[in-house]
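> need a 3D model of the sequence below.
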Amino acid sequence: MVTDLFASRHIGIRKDDLPKMLQTIGVESIDQLIDETIPGEIKLKKPLDLSKEMSEHEFLSHINALSEKNKVFKTYIGLGYNECITPSVIKRNILENPGWYTAYTPYQAEIAQGRLEALLNFQTMICDLTSMELSNASLLDESTAAAEAMTMLYDVRPREQKKNEVVKFFVSNEVMPQTLSLLQTRSKPLGIELVIGDHETFEFDEGFYGALLQYPGKYGQVCDYRSFVQKAKEKEMKVAVATDILSLVLLTPPGEIGVDVVVGTTQRFGIPLGYGGPHAAFFATREAFKRNIPGRIIGLTKDTDGNPALRMALQTREQHIKRDKATSNICTAQVLLAVMAGAYAVYHGPKGLESIANKVHYNARLLSQLLEKQGFKQLNTSFFDTIKVLVPNTGSLKSIAEKKGINFNFIDTNTVSISVNEATSRDDIKLITSCFNELSESNKLNTIATEIKDVIPYSLLRSTPFLENEVFNSYHSETELMRYLKKLERKDLALNHSMIALGSCTMKLNAASQMLPLSMPAWGNIHPFVPIDQAEGYQIVLRELERDLTEITGFAGTSLQPNSGAQGEYAGLMTIRAYHESRGDIHRNICIIPASAHGTNPASAVMAGMKVVVTKTDDRGNIDMADLQDKVEIHSDNLAALMVTYPSTHGVFESSIKKITQLIHDHGGQVYMDGANMNAQVGLTNPATIGADVCHLNLHKTFAIPHGGGGPGVGPICVAEQLLPFLPGNPVIKTGGEKAISAISGAPWGSSLVCLISYGYIKMLGASGLTNSTKIAILNANYIKNRLSGKFDVLYTGEKGRAAHEMIIDCRPFKVHGIEVTDIAKRLMDYGFHAPTVSFPVAGTLMIEPTESENLDELDRFCDAMIAIRAEIDKSSAKEPDNLLKNAPHTLHMVTNDAWEFPYSRQEAAFPLPYVGENKFWPSVRRVDEAYGDRNLICTCIPIEEYMVV
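The predicted model follows:
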């Protein structure tokens, strides 16, 4: 092993392992396996054209040198992004901790109670501060959350409003520019007419179903919206408010004035700016909309013993499960960032947040009075942290400020806004005022005013308490919070404990060298709207990452803006839509989608204004060519796109893929390839070669951004030449194509900070390492397939009997023993493993994907566990359900209880194989009762004794 070669650290299989694995699979070499797996006509003829691989040490030196090209100014631009202070205890114990950042989405609740509690804290914090009844567990960013509010309110319109031919949505001119751009993107395909104007002069005409307000406004003005909300109610209009979460510590919460939805970002609760993300947005609403709210909700239920347990509530309501009936395609969240924001509130508590908010507000008032003493007019009559100032010439002020290392928000030639923040000190205030002194050539001293005037009317001051729950009033020392976070972490199974073999989700190693740059201030403290020349390091990284992803996919260009895989799907379809419109083919609105596709695919198509036509799959799991031919011919004149996952969702490289894509092109359509399974393509084939026109890539899967318990994710799109002009833009910083569609996410380059991870992954692996990673992923999957042969049936394979990088095993035959696939998933917990993907894409199955970063010993432990479980299944009987699988998982409390009334031993329950005892992971609750929790929906932290019926 070459010790400084990253590939040797990332790829788990060693050269000495190959003979055993190849023999088990029944091939002479890896190349033979690849030839039997991937159709020859789509294999790449030459290696990827990427820069030479770096060692980990070289990469860290390189990324540090690039960071020094960024200019970290004191930035007061605001517009929804503010510098904040990440408490070191949170940075070290969450952001830099693989126990938190390598966990998967908490679908298996029994081994995710820590994350679920942290998210419940987040939801409680949001409900308290907004005074709303219900909050989800985070969304992608404030702008997309606002767009989700617009579409949710569209979906819940009263029946009479749904009859209106013209559907209108009012948007206050105080709304952030990036949010307005998102609303324009989302409204167009749905036929919603946006009306932008002044809320004070707005005429409540017929046809309006809702409105969006900003509180405080984009340049800081705090408006009293009570009259507007009251009039809206009289007209049966629903109202959403985008708000600053820190301001609600001092301001009357929107929920108290009767609004229907409150959205915003929790970025200023300890989350680095990161040149735009990732940050956890929030979405709070009334309980009446609990079955319409986008994203995930964490709720309380009970386990088998009647003890409190948490899980994702209303799972059957998740939007992507509704497929083409969905009003949102949300499939992920910003869990890691929501956990951090919730921990920030836990650490500071209500008094700490009041102290921070008061400091910010005091400094804003102080600055306003100092500038007015210098002769400048401050325009905001009421404000929290942002003032708006008239100046003779913003160009001169910009020049002065930049020389002092300061960024303001220059609105026009005579107006500037300044947003102070948690990190703003008195010295910073003096430096700001010195810029204005220089502008006016004043010799006035920067004296501190003796009396600071109140600027928020008494009627708009908060009067209700918040964060009264015990969790927000218990952990205010570092020792206390460190132990609390460790207590939560111990309840969660993450990659630092064992392999997570999730099909379609590619839970691979998130290398420490890739993660370390996220903690560097020169990457974390860059506002997304700073001048480009202040972000030279970022620009180099982002351009290089775009180039590398373009090379890997074989396309012509890339946009990094989408900040989730589902958002990438939507972005890809919107570029296709724009392409057709540019050619006058406005009528092309049919999107063909295989029945086996991810649920987000049809949801994204509907959001993009397309009609979904489903095509069948055959007995081998491939697209039914005859059915596809029929559907294409029927809809030829109106065909917009085909959405296809490759290799298929069934884990097979379909040999007819080029015929499929050619058929679509022959009928005027474009081909969108879902990049969920790109881990089986990199370096061996690519989307361009199979004939696709656009694909999204899950950087949180194939390119090693951590799942973080359900986010962050990044879903860039790569496009062919004809789609380049339509790549998404941004209203503040120019990006995208010549005919750019409006924004897909709030920041110009989406979640830029975590793009550093994928950049490092590619740079350290290089062309050879990336290609070998793909080969080993396919090797590992086929090794597991053959080891489980005879014990479990694999549903689908390629023409030569090979799996791609994942496979589906059929658990339906075990019903004769009274065993369901869920029982196998829960029993795997006793063996120390997270279950593979359950019942997707086929009900009653497990989809297994080992990835390339697992070693042979771990693969064997997993196979041993599955084979042992099969033996337990054979001993089970539907007539005697009191068995190991039905009672799984077994907790420490069960095994150590004086009473043991089960027909098997404690050792069989908790230590079924010798390896388990070496590193035992204990589920913290028994099997959760999903139905009980949905009937008794509790989604905030209220004392257990108030609601728990055992």
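
> please count neighbours and contacts with C-alpha atoms only from this point.
Noted.

> gap between the helix or strand containing Gln32 and the chain center?
For Gln32, the host element (DSSP states H and E) is helix 30-37. Here helix 30-37 shows a centroid-to-chain-centroid distance of 35 Å under the convention Cα atoms, centre = their mean, to the nearest Å.

> now do stretch 918-932
In terms of Cα atoms, centre = their mean, the centre of stretch 918-932 is found 25 Å from the chain centre.

> do stretch 939-950 as well
Counting by Cα atoms, centre = their mean, stretch 939-950 comes out at 29 Å from the chain centroid.

> over to stretch 635-644 now: how far is its first residue from its last?
17 Å (Cα to Cα, to the nearest Å).

> please read the previous query as pertaining to stretch 454-467.
Its start and end residues considered, stretch 454-467 measures 25 Å (Cα to Cα).

> not counting it itself, show me its contacts.
For stretch 454-467, the external contacting residues (Cα atoms under 8 Å, 6 or more residues apart in numbering) are 124-125, 128-129, 222, 224, 248-253, 349-350, 365, 381-384, 473.

> give me the contact list for the helix holding Gln32.
22, 27, 653, 775, 778-779, 798, 800, 802-804.

> got CSV for these, with distance to Cys591 and secondary structure too?
As requested, the contacts of helix 30-37 are exported to CSV (distance: Cα to Cα, whole Å; DSSP: H, G, I helix; E, B strand; the rest coil):
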residue, distance to Cys591, secondary structure
Leu22, 41, helix
Val27, 40, coil
Phe653, 22, coil
Lys775, 33, helix
Ile778, 31, helix
Leu779, 34, helix
Gly798, 26, coil
Lys800, 31, coil
Arg802, 30, coil
Ala803, 28, coil
Ala804, 26, coil
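
> what's the most distant pair in those?
Leu22 and Phe653 (20.2 Å; Cα to Cα).

> more neighbours: the two, which one.
With neighbours defined as other Cα atoms under 10 Å, Leu22 and Phe653 compare such that Phe653 has more, 25 against 18.

> residue contacts, the more buried one?
Counting by Cα under 8 Å, 6+ apart, Phe653 touches 37-39, 646-647, 798, 804.

> how close does it get to Ile34?
Note on Phe653: its distance to Ile34, by Cα to Cα, is 11 Å.

> tell me the SS of Thr105?
At Thr105 the chain is in coil, as set by DSSP: H, G, I helix; E, B strand; the rest coil.

> mind jotting down where the helices sit in the stretch 401-550 of the chain?
With DSSP state H, counting those that start in this stretch, the ranges of helices along the stretch 401-550 of the chain come out as 426-440, 478-489, 512-515, 521-524, 536-553.

> so which of these gets nearest Gly675?
helix 536-553 (9.8 Å).

> neighbouring contacts of that closest one?
48-50, 66-71, 523, 532, 556-560, 682-683, 686-688, 718, 752, 755-756, 758-759, 762.

> and what of stretch 197-212?
146, 150, 153-154, 157, 161, 164-175, 228, 231-232, 235-242.

> any of these buried? List them.
By neighbour count, with 16 or more other Cα atoms under 10 Å, these hold 146, 150, 153-154, 157, 161, 167-175, 228, 232, 235-242 as buried.

> before we compare anything, build this one as well:
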Amino acid sequence: MNLFQSQSNEFPARHIGTLSSTKELLAVTGYKRLEELIDRTIPASIRKKDELSVPDAVSEAQLLKELKEISLKNKVFRNYIGQGYYDTITPSVILRNIFENPGWYTQYTPYQAEISQGRLESLLNYQTMISDLTGLPLANASLLDEATAAAEAMNMFFHHVNRTEQINQPRFFVDNNVFRQTKDLLITRANPIGIEVVFGDYRNAAIDNSYFGALIQYPGEDGSIEDFRSFINTIHSVGGYVAMATDLLALTLLTPPGELGADVAFGSAQRFGVPLGYGGPHAAFFSAKDDFKRSIPGRIIGVSVDAAGNRALRMALQTREQHIKREKATSNICTAQALLANMAAMYAVYHGPAGLRNIAKRTALLTRTLAIELGNLGFEVINQNFFDTIHVSTNNVDAVRENALNQQINFYYSENTIGISLDETTTQSDVLDIVSVFAASIGEDTSSVIFDNEASLDNIPSSLTRTSLYLTHPVFNSHRSESQMMRYIKSLENKDLSLNTSMISLGSCTMKLNAATEMIPLSWSHFSRIHPFAPVDQAAGYQQVISELSAFLCNITGLDACSMQPNSGAQGEYAGLLAIRNYHIATGHGHRNVILIPISAHGTNPASAVMAGMKVVVVKALENGYIDVDDFKAKAEQHSANLAGTMITYPSTYGIFEEGVKDICDVVHQHGGQVYLDGANMNAQVGLTSPGLIGADVCHLNLHKTFAIPHGGGGPGMGPICVKSHLAPHLPGHWSLGDGKSAVSAAPYGSASILLISYAYCRMLGASGLKASTEYAILNANYMKARLESAYPILYTSHNGTCAHEFIVDLRPFKTSAGIEAEDIAKRLMDYGFHAPTMSFPVPGTIMIEPTESEDKAELDRFCDALLAIREEIAAVENGTADKTNNVLKNAPHTQFVITADEWQRPYSRQQAAFPLDYVKENKFWPSVGRVNNTVGDRNLICTCEPVSAYEEAVS
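Have a look, this model is predicted:
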């Protein structure tokens, strides 16, 4: 070994946990060579012959050096563009302890409530913050971005009013003063489902009973603050509902939407401490009147009780409603922006109500000062009432732009006006510089601005000045020192199981290593402080990363073009289906609207299809889990004239590489349809096969699965789509890019900042490492299957007896033999220190295990040992050694309060309950609550922090 060579690239070996254990794993699976296992698993007809065209791998140190150089190609100007995106200051205690902390960013969505109480409490804080500031009683635990939240409000109103198949009120009014990206996205979402969007001035809108609702912005796109009370009453008088886009910081000073009569309030929580990041990820907020609690999209965190009657939090009501309702769903929301919602919630905890108001008041005073000074120079400020944004009329926009760029300043430009939005980071010096830019454009010089700290906020009308209290709960008024804040964050982290605790073996969700080196660049200012609507030449670094990553993904998928815009997997599904729909329209086949979807498909598939204006036809599955090809062919023939395409997942949702997949694609193409491939299981394809090779026309990729973006406790995610060349003209576009195409997300590249993670992942693994990751994901799954199949029935395998990267364990027999259900085993795994695998999907009463390539053999063995020990516990119930209703499984999980109680009257020992295997003693993770009562939580929905009196009553 030459020690004088450049740094060796150890990353593949550090990412692939079982690389050094290959022989031991193969011995258990019965194969001598890894290539033999792969050949038996993946059909020869779809095996990739050539190598990936991804650059050779680089070391972690070299990657960081290269990314630093790329970042410096971005130009960090002072951004006063606004339009829903504002610079902000992330408190260091939040940056270090949440944003950069794997204990927060590697958590999974909190479906297992007992080991998720920390992030559930933080998300409850978020809901409380939103509810308080908007003046509406019900809030969800975040959506994707402001524009898609607007679309969710529109869809919710539409289905709420038009509850039958006969649509009597198809029109939706949108005020002209709404953000442009929001208006564009509303058109995208409205058209496929038959909504007519009508734009106009709310002051003279001709509203009649053909309207089901309206959307207004408060403050408006131009910064103006309007009193919408009369307009809201008008909409209500015709049976419609009103959604109000708004700004959280402004609402500390303004009358909240709920008090004005709005039915829904929404917007972006970005300016509460979340970096710009060239457009995201940013948590959208959404609150509503209680009337909508059964139809509000996304996740609601609710308060319930555990088995001992103690307070416990859980996700309530409509959680993953699309998986239940499938084609009858009104939303396909799956990924949220939980990590960013937690940051925003902690920002409110950190500053408290007084601190937030001071930030808002200072911003408003600086804006007022700027307006006065520009007026003194002779410029007309169009909006008289404003919070942080003014629009200035001028016939010399180009001169102002040139001067501003010379000073490294960005404004928002339109034909004869210039928008200026100030924010938390703006200083008095910044205001002086802005005034100087305008003065220079008319040949004047200015060197002073008068700042009056005691000036009244006469730019906010008294009739719309907030008088109601907000954030009165103790959590927002207690943590003022950094020590308190740090300990509060840590106390919540301690209640949550994340990847820094143990493996999370969720099938279909691919909870792999999120390497620290991949995460580090996200905090760099040259990536974090770029506005999504900044001129493209100021984002050359981002453009390079996006271009290169797009090329990587096209090569990996075997397709021709890529859109990075969809900011979740479900949004990728939707964007892919829109591409298919628009292609058919463009080729004169707009009548094609039938989509064939296997019964085993992800629940978001049929939901996305319906949102894209498609009619879903379900295809049967065979007993072995394969798609019923005869049924598929029959339905393709039956709907041939109207067939738009099919949605398939490959490997299948059952964890199988079906041999007949190319035949299925051929059938669709023969009948004039297009093939959409759900990329949720791409972790079993990369480097070995590809959607293009299989026959797909479009594929979405879950970057938060296959390409290492962290799940963040329920988001962020990214769902870019790759397509064949004939679909490329129908990829999403964005007004800020001037391409004239419709958008599916608020920002042109979705949650652009987290693309850095997947870029780093590809660069550090290189072609051979990417392929090896897939091979070891398959090897690890087959190893675990081999260890478990003597104790548990494995539901589906290929004809050769192998699985892909995941497999399904059938737990249904134990309900008959021992009264033990899948939920009992899921909760008992917590006592062994593990998160349960995916439960009851795609088959009720089962668990689906996906180990990924990132776990080492010791961790795989610990998990297998836990399941084998649980099988012995089930056997004890089966043979009568353990009680059928009062046993270690039915009572799981066991908290430390139960274990250390003075009395112990259970028919098994404390040792068995808490420390069932030796390894548990060395690193015990304690669930903080017992089994949560779902029914109580749904029947008595509480979705905000309870008043202090509630805690006092609980104690008494």
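
> quick check: TM-score for this pair?
Once superposed, the chains reach a TM-score of 0.98 (TM-score structural alignment, normalised by the length of the first structure), with 943 aligned residues with a Cα RMSD of 1.4 Å.

> the buried ones among the contacts of stretch 197-212 of the first structure in helices, which ones?
146, 150, 153-154, 161, 228, 232 (DSSP state H).

> could you work out the most separated pair of those residues?
The largest separation in those, counting by Cα to Cα, is between Ala146 and Gln161 at 20.9 Å.

> what do we get in the first structure for Lys633 of the second structure?
Aligned by TM-score structural alignment, Lys633 of the second structure pairs with Gln629 of the first structure.

> who's in contact with its match?
Leu663.

> mean deviation (superposed) between the one helix or strand it maps to and the second structure, please.
In the assignment (DSSP H and E), Gln629 of the first structure maps to helix 625-634. Overlaying the second structure shows helix 625-634 of the first structure at a mean distance of 0.6 Å from the equivalent residues (mean Cα distance after the TM-score superposition for the first structure).

> now stretch 768-777 of the first structure
Mean deviation for stretch 768-777 of the first structure: 0.2 Å (mean Cα distance after the TM-score superposition for the first structure).

> pull out the buried positions in that stretch.
In stretch 768-777 of the first structure, residues buried by neighbour count (16+ other Cα under 10 Å) are 769-777.

> now do stretch 124-131 of the first structure
For stretch 124-131 of the first structure, by 16+ other Cα under 10 Å, it's 124-131.

> show residues contacting it.
For stretch 124-131 of the first structure, using Cα under 8 Å, 6+ apart, the contacting residues are 132-135, 245, 248-249, 253-256, 262, 282, 284, 342, 345, 466-467, 939-941.

> which ones among those residues are found in strands?
Applying DSSP state E to those, the entries found in strands are 134-135, 262, 282, 284.

> so which of those wins on neighbours?
Among those, Ser135 has the most neighbours (other Cα under 10 Å), with 33 neighbours.

> what does Ala696 of the second structure correspond to in the first structure?
Mapped onto the first structure by TM-score structural alignment, Ala696 of the second structure lines up with Ala692.

> Glu659 of the second structure too?
Aligned partner of Glu659 of the second structure by TM-score structural alignment: Ser655.

> in which helix or strand does that match reside?
Applying DSSP H and E, one finds Ser655 of the first structure in no helix or strand.

> so how far is Tyr672 of the first structure from the nearest residue to it once chain neighbours are set aside?
In space, and not counting its chain neighbours, Ser655 of the first structure is closest to Pro39: 5.7 Å by Cα to Cα, 6 or more residues apart in numbering. To Tyr672 of the first structure, Pro39 of the first structure is 20 Å away according to Cα to Cα.

> what about these two, which has more around it?
Remark: of Pro39 of the first structure and Tyr672, Tyr672 carries more neighbours, 26 against 17, as counted by other Cα under 10 Å.

> which residue lines up with the more buried one in the second structure?
With TM-score structural alignment as the criterion, Tyr672 of the first structure matches Tyr676.

> contacts for the helix or strand where its match lies?
Assigned by DSSP H and E, Tyr676 of the second structure falls within strand 674-679. Contacts with strand 674-679 of the second structure, where a contact means Cα under 8 Å, 6+ apart, come from 573, 576-577, 580, 644-650, 665, 668-669, 691, 695-702.

> taking these one by one, which sit in helices?
Going by DSSP H, the helices hold 573, 576-577, 580, 665, 668-669, 691 from the contacts of strand 674-679 of the second structure.

> with neighbour count and distance to Ala875 of the second structure as extra columns, can I get these in TSV?
Below are those laid out as TSV (neighbours: other Cα atoms under 10 Å; distance: Cα to Cα, whole Å):
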residue	neighbour count	distance to Ala875 of the second structure
Glu573	32	43
Gly576	34	48
Leu577	30	48
Ile580	28	52
Cys665	22	45
Val668	23	48
His669	20	51
Pro691	27	44
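
> farthest-apart pair in those residues, please.
Using Cα to Cα, the pair of those lying farthest apart is Glu573 and His669, separated by 19.3 Å.

> and the longest helix for the first structure?
helix 335-373.

> that helix corresponds to what range in the second structure?
Going by TM-score structural alignment: helix 335-373 of the first structure matches residues 338-376.

> for the stretch 651-800 of the first structure, what spans make up the strands?
All strands of the stretch 651-800 of the first structure, identified by DSSP state E, counting those that start in this stretch, fall at 670-674, 694-696, 717-719, 793-794.

> got those as TSV, with distance to Asn496 of the first structure columns?
Listed next are these as TSV, based on distance: least, Cα to Cα, whole Å:
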stretch	distance to Asn496 of the first structure
strand 670-674	29
strand 694-696	28
strand 717-719	30
strand 793-794	29
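
> nearest to Tyr76 of the first structure, out of those strands?
Using Cα to Cα, the nearest of the strands of the stretch 651-800 of the first structure to Tyr76 of the first structure is strand 717-719, at 31.5 Å.

> mind checking which helix or strand the equivalent of His57 of the first structure over in the second structure is in?
Counting by TM-score structural alignment, His57 of the first structure lines up with Ala61 in the second structure. Counting by DSSP H and E, the element that carries Ala61 of the second structure is helix 60-71.

> for Asn780 of the second structure, see how far away Lys771 of the second structure is.
According to Cα to Cα, Lys771 of the second structure and Asn780 of the second structure sit 14 Å apart.

> in the stretch 151-300 of the second structure, which spans are strands?
Under DSSP E, counting those that start in this stretch, the stretch 151-300 of the second structure gives strands at 171-175, 196-200, 211-218, 241-246, 264-268, 284-288, 300-305.

> turn the ones you listed into JSON lines, columns for distance to Glu66 of the second structure.
As requested, the strands of the stretch 151-300 of the second structure are exported to JSON lines (distance: least, Cα to Cα, whole Å):
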{"stretch": "strand 171-175", "distance to Glu66 of the second structure": "45"}
{"stretch": "strand 196-200", "distance to Glu66 of the second structure": "46"}
{"stretch": "strand 211-218", "distance to Glu66 of the second structure": "42"}
{"stretch": "strand 241-246", "distance to Glu66 of the second structure": "40"}
{"stretch": "strand 264-268", "distance to Glu66 of the second structure": "32"}
{"stretch": "strand 284-288", "distance to Glu66 of the second structure": "33"}
{"stretch": "strand 300-305", "distance to Glu66 of the second structure": "41"}
